[in-house]
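Q: just to be clear, the model below is a prediction. Sequence and coordinates:
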Amino acid sequence: MRRLLMSGCIAAWLLSACGSQPPVPDWQGNAHGALQSAVAATLNGNTRVAEADMARARNEIARTGQPALLARAELVLCAARVASLDLAGCPAYEALAVDAAPAERAYAAYLYGKGQPADVALLPEQHRGVARGGASAAALHDPLARLVAAAVLLQRGTLVPADAVDAAATASAQGWRRPLLAWLGVQLRAAEAAGDAGMALQLQRRIGLAAGTSSP
């Protein structure tokens, strides 16, 4: 597991279908498209669409009879949820964890702020600096990975205000409504706690616009 979804070949981690490889089986291409759509729908806040697309991905992967592959796919979707600060866990992965590879188990622990130092080498390379505590989320180039890293820092209690600002800016630049609303909410709570009424009002306007509850 050396790269996260949305960077380069979106399904390289799951499908190993990039580069000069033989033609991929149908299930791989179908699972790739369905998983990509599920992640996009999750980031856009389209829960019903995401569930339908993920059901298609699961069906395709189930054709292989390899629960480890399905566990990996579940983590891809859960990473998109973590990026949106849905930190309630990944039950679909947990049901398959007994068959997951060590890299997937390490990544699952990292996603929810429970990573262990001994497992850092098993993580995607771009996340290792954050896992060690020596890098900020903003140092990651991939937008989704950056949001995931920021969420990990938040769970650890080591997120700094600049990370929250960067996470919201990253989600905004990508047009990802769900994580944008989540990270604007983090900023709003910080502004309110600091007594910054002007910033709080500005953030409320942004939240209203992104949520579709106010006019541009």
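A: On my side now, so go ahead. Because the structure is predicted, anything quoted here is derived from the model rather than measured.
Q: can we go C-alpha only for contacts and neighbour counts from here?
A: OK.
Q: let me know the secondary structure of residue 159.
A: Counting by DSSP: H, G, I helix; E, B strand; the rest coil, the backbone at residue 159 sits in coil.
Q: okay, it and residue 140: tell me how far apart.
A: Here residue 159 is placed at a distance of 15 Å from residue 140 (C-alpha to C-alpha, to the nearest Å).
Q: could you do residue 190 as well?
A: 24 Å.
Q: and if you look at residue 171?
A: Using C-alpha to C-alpha, residue 171 is found at 14 Å from residue 140.
Q: between those two, who's got more neighbours?
A: Set residue 171 next to residue 140 and count neighbours by other C-alpha atoms under 10 Å: residue 171 wins out with 25 against 19.
Q: wait, the more buried one sits on residue 179?
A: Yes - using C-alpha atoms under 8 Å, residue 171 is in contact with residue 179, at 6.0 Å.
Q: what do those two both touch?
A: With C-alpha atoms under 8 Å, 6 or more residues apart in numbering applied, the contact sets of residue 171 and residue 179 do not overlap.
Q: so which residues of the chain form helices?
A: 12-15, 26-43, 47-62, 67-83, 91-94, 102-111, 125-132, 143-156, 161-174, 177-194, 197-211 (DSSP state H).
Q: residue 117 is nearest to which of those helices?
A: Nearest to residue 117, of all those, is helix 125-132, at 6.9 Å by C-alpha to C-alpha.
Q: residues in contact with that closest one?
A: 2-3, 110, 115, 117, 120-121, 135-137, 140, 145, 149, 153.
Q: 6 Å - rerun?
A: 120, 135 (C-alpha atoms under 6 Å, 6 or more residues apart in numbering).
Q: next, the angle helix 143-156 makes with that helix.
A: Computed by axes from the mean of the first three to the mean of the last three C-alpha atoms, to 10 degrees, the angle separating helix 125-132 from helix 143-156 equals 10 degrees.
Q: second structure for comparison follows:
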Amino acid sequence: MRMLPFLGVALLAACASKPLPPDWQANAKGALDAATDDYLKGHSAAAEAEFREARSETSATGRADRVIQIELVRCAAQAASLVFEDCPAYAALAPDATPAQRAYAAYLAGRWEGLDATLLPEQHRAVVGSGAFREIADPLSRLVAAGALFKAGRMTPEGIVVASDTASDQGWRRPLLAWLGVQAQRLEASGDTAALEQVRRRIALASGQR
């Protein structure tokens, strides 16, 4: 028992000897996580402010590749929500992007012709070849893959339902409404009025209209 105080001091000393990450990293990550969550929940003003904070913290390093990473996360959240605006903030920095960042931007935009999938994050590599995204464990990555598939013109009707259910399970209003809207368009085109009315009721509920 007499060894315990000594061990405690030794552990504290060991922890203290490890260099702490610079403030900008923690600040940028916190702001980026909050921005993404607020964006997916439909809190646009808060999300925009937090994205600006994440970019400001990262731009203090003077490293374009680090700022690009922030913008690609924003682009990914938009892709998950079926918002495709060509990510102008990324485009302005694209000349300084790494090969992996360029590949990911092309993946999000649905430009898969000639895409080197080995440069993508691991969970997205198989999507390009097989179109399978249901097995992706992380819900946001799953929705991002769904959005990329949709943009590439490779999304299946079953995949649309998977994307809707993923957004619903997480309580992410923005992508849920987007994917339900796609479902509604398909059902209207097919003439399935009963299923269409059910989806429209879900849209009204998620929109706060019921």
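A: Nice, I can see it. Quick caveat: nothing in here was measured; it's all calculated off a predicted structure.
Q: so after superposing, what's the score?
A: Overlay of the two chains. TM-score (TM-score structural alignment, normalised by the length of the second structure): 0.89; 193 aligned residues with a C-alpha RMSD of 1.2 Å.
Q: and residue 197 of the first structure, what's its match in the second structure?
A: Aligned by TM-score structural alignment, residue 197 of the first structure pairs with residue 193 of the second structure.
Q: spatially, what comes nearest to that match if we skip its sequence neighbours?
A: residue 187 (7.2 Å; C-alpha to C-alpha, 6 or more residues apart in numbering).
Q: then residue 155 of the first structure?
A: Distance criterion C-alpha to C-alpha, 6+ apart; nearest residue to residue 155 of the first structure, sequence neighbours excluded, is residue 113 at 5.5 Å.
Q: for the residue nearest to residue 33 of the first structure when sequence neighbours are not counted, what are its contacts?
A: Nearest residue to residue 33 of the first structure in three dimensions, chain neighbours excluded: residue 57, at 7.9 Å (C-alpha to C-alpha, 6+ apart). Contacts for residue 57 of the first structure (C-alpha under 6 Å, 6+ apart) come out as 31, 34-35.
Q: could I get those residues as TSV with neighbour count and distance to residue 104 of the first structure?
A: Output for the contacts of residue 57 of the first structure, formatted as TSV (neighbours: other C-alpha atoms under 10 Å; distance: C-alpha to C-alpha, whole Å):
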residue	neighbour count	distance to residue 104 of the first structure
31	25	18
34	22	20
35	27	17
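Q: between those residues, which sits nearest residue 89 of the first structure?
A: Taking the contacts of residue 57 of the first structure together and measuring to residue 89 of the first structure by C-alpha to C-alpha, the closest member is residue 35, at 18.8 Å.
Q: okay, the closest one and residue 208 of the first structure: tell me how far apart.
A: Relative to residue 208 of the first structure, residue 35 of the first structure is positioned 29 Å away (criterion: C-alpha to C-alpha).
Q: then residue 99 of the first structure?
A: 43 Å.
Q: just residue 173 of the first structure next, same as before
A: Distance of residue 173 of the first structure to residue 208 of the first structure, computed by C-alpha to C-alpha: 17 Å.
Q: between these two, tell me which one has more neighbours.
A: Per other C-alpha under 10 Å, whichever of residue 173 of the first structure and residue 208 has more neighbours is residue 208, with 15 against 11.
Q: and residue 19 of the second structure, how many residues sit next to it?
A: 7.
Q: residue contacts, it?
A: So residue 19 of the second structure contacts nothing (C-alpha under 6 Å, 6+ apart).
Q: distance of it relative to residue 58 of the second structure?
A: From residue 19 of the second structure to residue 58 of the second structure the distance is 19 Å (C-alpha to C-alpha).
Q: ok, residues contacting stretch 73-93 of the second structure?
A: Residues contacting stretch 73-93 of the second structure (C-alpha under 6 Å, 6+ apart): 71, 143-144, 147, 175.
Q: okay, how far is it across that stretch, tip to tip?
A: Across its full length, stretch 73-93 of the second structure reaches 14 Å between end residues, using C-alpha to C-alpha.
Q: one more: stretch 56-73 of the first structure?
A: 12 Å.
Q: give the aligned range of it in the second structure.
A: Under TM-score structural alignment, the match for stretch 56-73 of the first structure is residues 53-70.
Q: trace residue 150 of the first structure over to the second structure, please.
A: Aligned partner of residue 150 of the first structure by TM-score structural alignment: residue 146.
Q: an error on my part: the question was meant for residue 93 of the first structure.
A: Under the alignment by TM-score structural alignment, residue 93 of the first structure pairs with residue 90 in the second structure.
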